[in-house]
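Colleague: Show me how the following folds:
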Amino acid sequence: MPPFDSLIGLLDSRSFSTVWFWILQIGAWSVTGRTVLGVPVEIVARARAAHSAGQADTPEALTLLDWLSLTLPRWRLGPREGAIFLGVTSFLLSSGFVLGFNFGLELAQAAFLLALPFWLLFWMRVRLARKLAPMLVAAQEGRAGLADTVGQVARSMAHHRIGVIALSLVSLLVTMVWGMLWIALHPMGF
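Modeller: The predicted structure is shown next:
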C-alpha cells in the first residue's frame, strides 16, 4: 500500500481503481435491495405467501398494509415538487455527464455512473407509490377487499423488487465494464 502524505492522497480522485468506490457502489445497491418503499422485503414475501395460501386476514397481510400506511406518505410528490426535483437533478446529472465524458474527468464519470441508476430508482419508487396509494385508500375505506388489496400490493412490490435487482445488475455491469476500460486506456490515472 502506498504511503499517504495527506488527506488528499487518501481520498484519491481516481475512482475506478480505488476500493472505496466499489465498496460504495456495492454497499449502496445491497442496502437498497433490502426494502421496497421502506418496507422490508421479508414482510412483502410473508404477505405474498399468506395471500397465495388463501389466508388474506393473517397478521402478515395486515403488517404489510400497516407498513405501507406509514411509508407511502414519504413518496408523495406533488407536481411542483416533482418539477423542481426533476429540473435540479437533471441539471446535476447532465453536468456530471458533460464533465465526465466530454472533458474526461474520472471522478465525474464515476459519480454519474453511480447517480444515474439511483435517479431512475427514485422515479420507479415514486411510480410504485402512486400505484399503491389508491389501493391502500380503497382498502382503508372498505371499498376493496383485504384479500384483493394484499394480493395486488404484494404482487406490485415483488415486481418492483425484480426491477430493482435488474437495474442494480445492469448498473454494476456497465460501471464495471466502463471502469475496466478506463483503467486500461488510462493506466497512469489521467
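Colleague: Could you use CA atoms for every contact and neighbour count after this?
Modeller: OK.
Colleague: any idea where the helices of the chain begin and end?
Modeller: For the chain, helices defined by DSSP state H occupy the ranges 7-10, 19-32, 41-52, 59-71, 79-97, 106-141, 146-185.
Colleague: buried ones in the second one?
Modeller: Of the residues in helix 19-32, those with enough neighbours to count as buried (16 or more other CA atoms under 10 Å) are 21, 22, 25, 29, 32.
Colleague: what's the spacing between residue 80 and residue 87?
Modeller: Separation of residue 80 from residue 87 (CA to CA, to the nearest Å) stands at 11 Å.
Colleague: List the contacts of the closest residue in space to residue 61 that isn't next to it in sequence.
Modeller: Counting by CA to CA, 6 or more residues apart in numbering, the nearest residue to residue 61 once its immediate chain neighbours are dropped is residue 47, at 4.6 Å. By CA atoms under 8 Å, 6 or more residues apart in numbering, the contact set of residue 47 is 60, 61, 64, 150, 154.
Colleague: Please apply the same query to residue 51.
Modeller: With the criterion set at CA under 8 Å, 6+ apart, residue 51 makes contact with 61, 147, 150, 151.
Colleague: Please provide the structure for the following sequence as well, for comparison with the first:
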Amino acid sequence: MDWYTTVFEVIDMRSFSNLWYWIMLAILWSTVTHWVLGVPWDMVHRARRHGGQLEADLHTLVMIYARRMVHIADVAGFALVWFASAILSALAVIGFWHGVEFAQAVFLMLFPLAIVMLLSFRVARRVLDAGESGEALYRRLGRHRLVVRMIGMVSIFVTAMWGMYQNLAVGPLGG
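Modeller: Below you'll find the model as predicted:
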C-alpha cells in the first residue's frame, strides 16, 4: 500500500457521506450567524436590553470592525474579489464538471460565505456612512443577521439535497 492510498483511506474524500463534514457545516453556520460584523450577537442583545455602558461598548466595537472592513475593502477589495472568484471558479469546475465530491463540498461551504462577506462589507459601509447608533444600529445588525441566517438555511438545504443526491445516485463506491 502506498502513501497516497493510505492518506485517502484515513481521510474520506466522500464528503457528503462523512459525519465530520456535516458537523463542520453546522459549526460553520452557527458561528457565522452568531458573529454579526465581528460582534457576538449576545452582546448586541444585552446592549439592547440594558443600554448604558454595554450600548457604548457595542457601538465602539461595531465602529471598529466596520472601519476595519471598509478599510480592507478599499485597500484590497479588488484583489480579494479576484482571488475569491478564482478559488470558487476552480472549485466549481473541479467539483461539478470533473465530479470531484470534495471540491463540491468545499464549494457548497465557501460560495454562500462569499455572499455573506459581500453583504457584511456592504452593511459595514452603510453603518459608517450613516453613523448609526442606538436603535437604528440594532435594527441594521438584526436585519443583517436575519439575512445571514436565511442564507445559511438555504445553503444547508441545498447542500443536504445535493449530498443526498450524491449519496443515492453515485453510491458508496463512486459509481
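Colleague: what residue is smack in the middle of the first structure?
Modeller: Among the residues of the first structure, residue 121 comes closest to the average C-alpha position under CA atoms, centre = their mean, at 4.1 Å.
Colleague: That residue matches what in the second structure?
Modeller: In the superposition onto the second structure, residue 121 of the first structure corresponds to residue 116 when matched by TM-score structural alignment.
Colleague: So that match is in contact with residue 146, correct?
Modeller: No - counting by CA atoms under 8 Å, no contact exists between residue 116 of the second structure and residue 146, whose distance comes to 11.3 Å.
Colleague: what about the match of residue 121 of the first structure, distance to residue 7 of the second structure?
Modeller: On the measure of CA to CA, residue 116 of the second structure and residue 7 of the second structure end up 33 Å apart.
Colleague: if we can go back for a sec, can you add distance to residue 141 of the first structure and give the buried residues of helix 19-32 of the first structure back as a markdown table?
Modeller: Output for the buried residues of helix 19-32 of the first structure, formatted as a markdown table (distance: CA to CA, whole Å):
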| residue | distance to residue 141 of the first structure |
| --- | --- |
| 21 | 47 |
| 22 | 47 |
| 25 | 42 |
| 29 | 36 |
| 32 | 32 |
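Colleague: so who does residue 109 of the second structure touch?
Modeller: Applying CA under 8 Å, 6+ apart as the definition, the contact partners of residue 109 of the second structure turn out to be 25, 155.
Colleague: Need the counterpart of residue 84 of the second structure in the first structure.
Modeller: Structural alignment (TM-score structural alignment) places residue 84 of the second structure against residue 89 in the first structure.
Colleague: do residue 153 of the second structure as well
Modeller: Matched by TM-score structural alignment, residue 153 of the second structure corresponds to residue 169 in the first structure.
Colleague: Next, the contact list for that match, please.
Modeller: Going by CA under 8 Å, 6+ apart, residue 169 of the first structure touches no other residue.
Colleague: Residue 41 of the first structure: how many residues sit nearby?
Modeller: The tally of other residues near residue 41 of the first structure (other CA atoms under 10 Å) stands at 19.
Colleague: still on that earlier bit, name the residue in residue 80 and residue 87 of the first structure with the higher neighbour count.
Modeller: Just comparing residue 80 of the first structure and residue 87: by other CA under 10 Å the higher neighbour count belongs to residue 87, 12 against 9.
Colleague: Tell me the spacing between that one and residue 27 of the first structure.
Modeller: 28 Å.
Colleague: Could you do residue 162 of the first structure as well?
Modeller: Taking CA to CA as the measure, residue 162 of the first structure falls 18 Å from residue 27 of the first structure.
Colleague: for residue 16 of the first structure, same thing?
Modeller: Residue 16 of the first structure sits 15 Å away from residue 27 of the first structure when distances are taken as CA to CA.
Colleague: okay, the helices of the first structure, which one's buried deepest?
Modeller: helix 41-52 (a mean of 20; mean count of other CA atoms under 10 Å).
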